[in-house]
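Engineer: sharing a model that was predicted from the sequence below.
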Amino acid sequence: MDESWFCEQINNLIIQENRLSALSEIRMRLYEISDTSDVQLETLITDRLLSAPEFMECLNCKNEAKEQCELAADILSICMSHMSFEQNTLPTILEWTLTHPRSEIKSIVFNTILKQLERQRNNKKPVQISTELLIHILNGLKEEDCKVGVPAIGILTIVLEQHINEEGIKNKLLNMLTSDEIIKCRVYELGVNLAKQSATMLQQVEFLLDRALSELDNDDVLFQVNILEILVALAEQNHGLLYLENRQVFELISRRVENVDQNPIDQLLIPGIMKFFGKTASVQPQKVIVDYPHMIQCLFESILSGNISILPAAFDTFANLTQTKQGKQLLDQNYPVLTKVTFEALGSYLRNLSTDLKNRAFNTLEMVFTTDSSTAEIEALLQKWFKNLAGEESMQFLMDYCRNPFPDIKVACLSFIKSVCLHKWGLLALKNTAGFVEFLLDRKIEFDKEAKYKKFELISLLADSDVFDMQINLQLRTYVNEGPYFVQSIFDIATEGN
């Protein structure tokens, strides 16, 4: 098998009736070549295929030629995986696919380029593409379909660092900021991705970041929320946080919250603003909890209001605020009463909210009680917070949810209990809750696969602890050794009955 065989099959693509069989043969042979590691043959065939108008015609999908298009797309994907960025002819070869009218085709090319660049970067190899190919990728930002726009952001995040100071590239990016909000957001996200890399890189993309900040005065509230979402990633870096502070972004946003009564439309911004401050607090808790009390007050008010439209964002923000040890301590030191009332409210919400919000509340609590490392002070703090949920009977309260007939609630509750049992006081609370261990060990009452596995994870954690007596420990170990989906045989059950 050589290049001439492929040329013959490409010629067969001219005849409509021969296309399916020819495409099937080509695809099968390309897989075979991949196994032989004949790089030179791969390159020759890839160049020939992607330069053939006959093959490109097969990518023009019509309803009656769906199978043909799928085969051609598979072949394109295989060919793309064999391409090398060192090829000078690459932009010319790919031009048809990079400018193809079908976004699905462009998506294959963009995603394959992204994977190859990520692989090169991970292998510490130099990552470069030609200016011609770079222009095609930049044009991908303007594609309506996110299947093209999103990988374009990924590619440019990797390769644009070396080109960002080129006047033509800057002008192209600035021209995109005269487009609609979707394209603007892609450009701003790209700017933030680049700025995160280093303080030097941030300086080079300030022309994009400053434009993004100016959008916070936009009349479109939804657009402002999207901008805040994008800027969160910048606040997670020290040099990014410094830039935002110098531009007084935190003060600007905080004032919007303080003066929300004067401009009721800003109420719609509250979830996005909370998310921004919450994500920042997950890495910079001191900055948010101490310096912006109005934001913390707004968070507590949002949780305690019971407004179901804002509760999801409030739950997530509270989880982010308490994600670090410092965040937990600062919240308890500065807002002990409000924190206590919030946990009491969460306990109440678990009784009264809709199923999806109950699950969200459980997920929040799981994040709060999950810690990578701990101290005696943190352990005492978390134990106090746990008791605030439902008093001394908090574990019994949770056990009732483990009996819930809805699997998703049961799974969410078991996940939370597992996070509580990462702590010695949590293990003791479960041990001292009458019937809880027996309930967990009873396989006959569980039918949902995910719930079975979540229960197995919890029991595995209990089995590794030292709080149970020898008999219970043996039962826990036996359960773990049998696995999550063990079913006792009818014979064994009958024997037990006798």
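Structural biologist: The structure has been received and is ready for your questions.
Engineer: contacts and neighbour counts: CA atoms only from here.
Structural biologist: Noted.
Engineer: can you give me the end-to-end span of stretch 241-253?
Structural biologist: Start-to-end span of stretch 241-253 (C-alpha to C-alpha, to the nearest Å) is 14 Å.
Engineer: other residues contacting it?
Structural biologist: L213, L234, A235, I273 (C-alpha atoms under 8 Å, 6 or more residues apart in numbering).
Engineer: and here's the other structure:
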Amino acid sequence: MDLPLATLIERLRVDEDTLPILLQVKAFVVAATSSAIKNIVKASHLHYLFNCLHTNDREQIEVTCFILNSLLPIVDPLEVLMQLSQSIQNGLTHQSDVVRHLALKELGRIITTVEGAGALSESPEVIRQTVKLIADEDMSVASAAVNFLSDYGCTSPNIARTLLSHDPESSLETLKAVMSKSDAIRYRVFEVVCNIQSESQEMLDLCIDSGIISHLVKELSDDDVLLRVTCCAMLADMASSQHSLNYLEQAGVVSKMVEMLKNSHLEPFSDLYIPGVLKFFGNLCMYSGPQQVVDMYPGFCDTLFNIFHSNEPSNKQVAIETIGVIGIIDEGKLILVDQGQKCVSFVKEICRIMSSGAQDMRLRAVNVMGQLLDHRQVNPEKVDAVLPITLSWYKLISSTPMDTILSLCKQPFLAIRCSGFHLLNTIAGCSWGIEAMSDFPTMTEYLLDRSTESDKASKEAKYEVVQTLVQSPRFAHVFGNQNYLKFRQFVKEGPFYVESELSTAIEEA
């Protein structure tokens, strides 16, 4: 180890006036590069630093944590666990939130390897103490504990068992004890378990056996509206994998959600939990298809359009996103068009928002319009049935749809500008879209003009449009062979090509 740093850290062992020494160590660490001290600093050297945390002096704690945060990442995590396990455990119970954060951060680094997670599973007391931090008064510490335990539990089924099995050595009883402290803390535990179950059927089975998942499902019927809001949102997130959806259907959650949606007009506070219900059905549409949802609840689309036209912004946003999820596949497009005038009114309103709504709503509207017009997930056998539908929706954008879309591509706001290019890229993938783009004056010049975009994201987004056009077998026929060669050269040069003054002068000559 470098002598000056070694001497300073050694002095921490014997010198009672530690803060001045720590400040010198900090200065040394700030000045040195990590490569200069890598493979030199060992876990045993850090023991003296951890001892400096046994104080009530806030400045000394913060300086020590700064040094440890700088040095720990260059030490082998297994070495840290083997030699500093007690120091880490002491950090989890420290009175300072800064130290508790440090300990959780280091545990998170340890489990980035399978070996580290496996070794940590041999320290059940450390895990139990981490579980207790779910109830920490400092919300950021509690959130860090939730994130760590989620990542730890997702490592493998064997690791998950150390948390959720009924074995005396597991942390299940500690989890249940923490759950009993308050509603908010109980939902933090639910979050950990929901994150773990998403990994696989085996993980889900472990979570079911623990009894915690069934506890969450029961809360869907709770009379406390605020609890129901949180429960709906969590179950919607849980319904993001097929094995989870299968369980939720068997547990009666799907039928309960249908009932809640049907009776939403009778509940005075339904606006609070409807977004979670809609998100749940959006996930169900993604994994099981929108037709299954419509079969279970024939009035689903009617309810969805009614919620979209409500005055509640959060409900409106989720309704927009749910309709987009439905409309991205051919089955969904056919279901939506069967709604007749309600669907037409929806598309018209989306187009209005797309052109003149608030920025966040405009982004959602442009994205949903892209999903409605998208043909990438359309079954080839149904293309002929879907093309007239998407063309009719395109014509609803405005009296001059292509002009409206290009105006989005020229917006000063980067997110809207890129979403405009993504919508244009979607249209470039349609047979009628290529013709619409070819018929628009100056379209060729605009797409080939590299000077219109100055940022990386926009250059890439425009490049994708040109690339999609070149890949179309109909492009040369529609745009002409000369333009095809120009577009192909554009693609060959890449998104960030800059013309030299010489080549420009030659072209102009």
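Structural biologist: Received it, and whenever you're ready, just let me know what you need. Predicted model only: the values in this text are computed from it and were never measured.
Engineer: report the TM-score for the pair.
Structural biologist: Once superposed, the chains reach a TM-score of 0.83 (TM-score structural alignment, normalised by the length of structure 1), with 486 aligned residues with a C-alpha RMSD of 3.7 Å.
Engineer: redo the contacts of stretch 241-253 of structure 1 as CSV? Include distance to T99 of structure 1.
Structural biologist: Shown next, in CSV, are the contacts of stretch 241-253 of structure 1 (distance: C-alpha to C-alpha, whole Å):
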residue, distance to T99 of structure 1
L213, 33
L234, 33
A235, 36
I273, 39
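Engineer: name the nearest of the residues you listed relative to C69 of structure 1.
Structural biologist: Using C-alpha to C-alpha, L234 comes nearest to C69 of structure 1 of those, at 41.5 Å.
Engineer: residue in structure 2 paired with the closest one?
Structural biologist: In structure 2, the residue paired with L234 of structure 1 is M238, using TM-score structural alignment.
Engineer: test my guess that its match contacts I196.
Structural biologist: No. Applying C-alpha atoms under 8 Å as the test, M238 of structure 2 and I196 come out as separate, 10.0 Å apart.
Engineer: in the stretch 201-350 of structure 2, which spans are helices?
Structural biologist: If DSSP state H, counting those that start in this stretch is used as the criterion, the helices of the stretch 201-350 of structure 2 fall at 201-210, 212-218, 225-238, 242-250, 253-262, 270-288, 290-296, 300-308, 313-327, 330-337, 341-356.
Engineer: need these in JSON lines (columns: distance to P380 of structure 2).
Structural biologist: JSON lines is the format used below for those (distance: least, C-alpha to C-alpha, whole Å):
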{"stretch": "helix 201-210", "distance to P380 of structure 2": "33"}
{"stretch": "helix 212-218", "distance to P380 of structure 2": "40"}
{"stretch": "helix 225-238", "distance to P380 of structure 2": "31"}
{"stretch": "helix 242-250", "distance to P380 of structure 2": "25"}
{"stretch": "helix 253-262", "distance to P380 of structure 2": "31"}
{"stretch": "helix 270-288", "distance to P380 of structure 2": "19"}
{"stretch": "helix 290-296", "distance to P380 of structure 2": "19"}
{"stretch": "helix 300-308", "distance to P380 of structure 2": "25"}
{"stretch": "helix 313-327", "distance to P380 of structure 2": "16"}
{"stretch": "helix 330-337", "distance to P380 of structure 2": "10"}
{"stretch": "helix 341-356", "distance to P380 of structure 2": "24"}
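Engineer: make a markdown table out of those helices and add mean neighbour count.
Structural biologist: Shown next, in a markdown table, are the helices of the stretch 201-350 of structure 2 (neighbours: other C-alpha atoms under 10 Å):
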| stretch | mean neighbour count |
| --- | --- |
| helix 201-210 | 19 |
| helix 212-218 | 17 |
| helix 225-238 | 20 |
| helix 242-250 | 17 |
| helix 253-262 | 18 |
| helix 270-288 | 22 |
| helix 290-296 | 16 |
| helix 300-308 | 18 |
| helix 313-327 | 22 |
| helix 330-337 | 20 |
| helix 341-356 | 18 |
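Engineer: among these, which comes closest to E115 of structure 2?
Structural biologist: helix 201-210 (19.7 Å).
Engineer: and that closest one with helix 242-250, angle?
Structural biologist: Per axes from the mean of the first three to the mean of the last three C-alpha atoms, to 10 degrees, the angle that helix 201-210 of structure 2 makes with helix 242-250 is 40 degrees.
Engineer: who are the packing partners of helix 201-210 of structure 2?
Structural biologist: When contacts are defined as 3 or more C-alpha pairs under 8 Å, 6 or more residues apart in numbering; DSSP states H and E, helix 201-210 of structure 2 packs onto helix 157-164, helix 183-197, helix 242-250.
Engineer: can we see that at 10 Å?
Structural biologist: On a contact count with 3 or more C-alpha pairs under 10 Å, 6 or more residues apart in numbering; DSSP states H and E, helix 201-210 of structure 2 meets helix 157-164, helix 172-179, helix 183-197, helix 212-218, helix 242-250.
Engineer: got JSON lines for those helices, with distance to N263 of structure 2 too?
Structural biologist: Compiled in JSON lines, those are given as follows (distance: least, C-alpha to C-alpha, whole Å):
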{"stretch": "helix 157-164", "distance to N263 of structure 2": "36"}
{"stretch": "helix 172-179", "distance to N263 of structure 2": "31"}
{"stretch": "helix 183-197", "distance to N263 of structure 2": "25"}
{"stretch": "helix 212-218", "distance to N263 of structure 2": "19"}
{"stretch": "helix 242-250", "distance to N263 of structure 2": "19"}
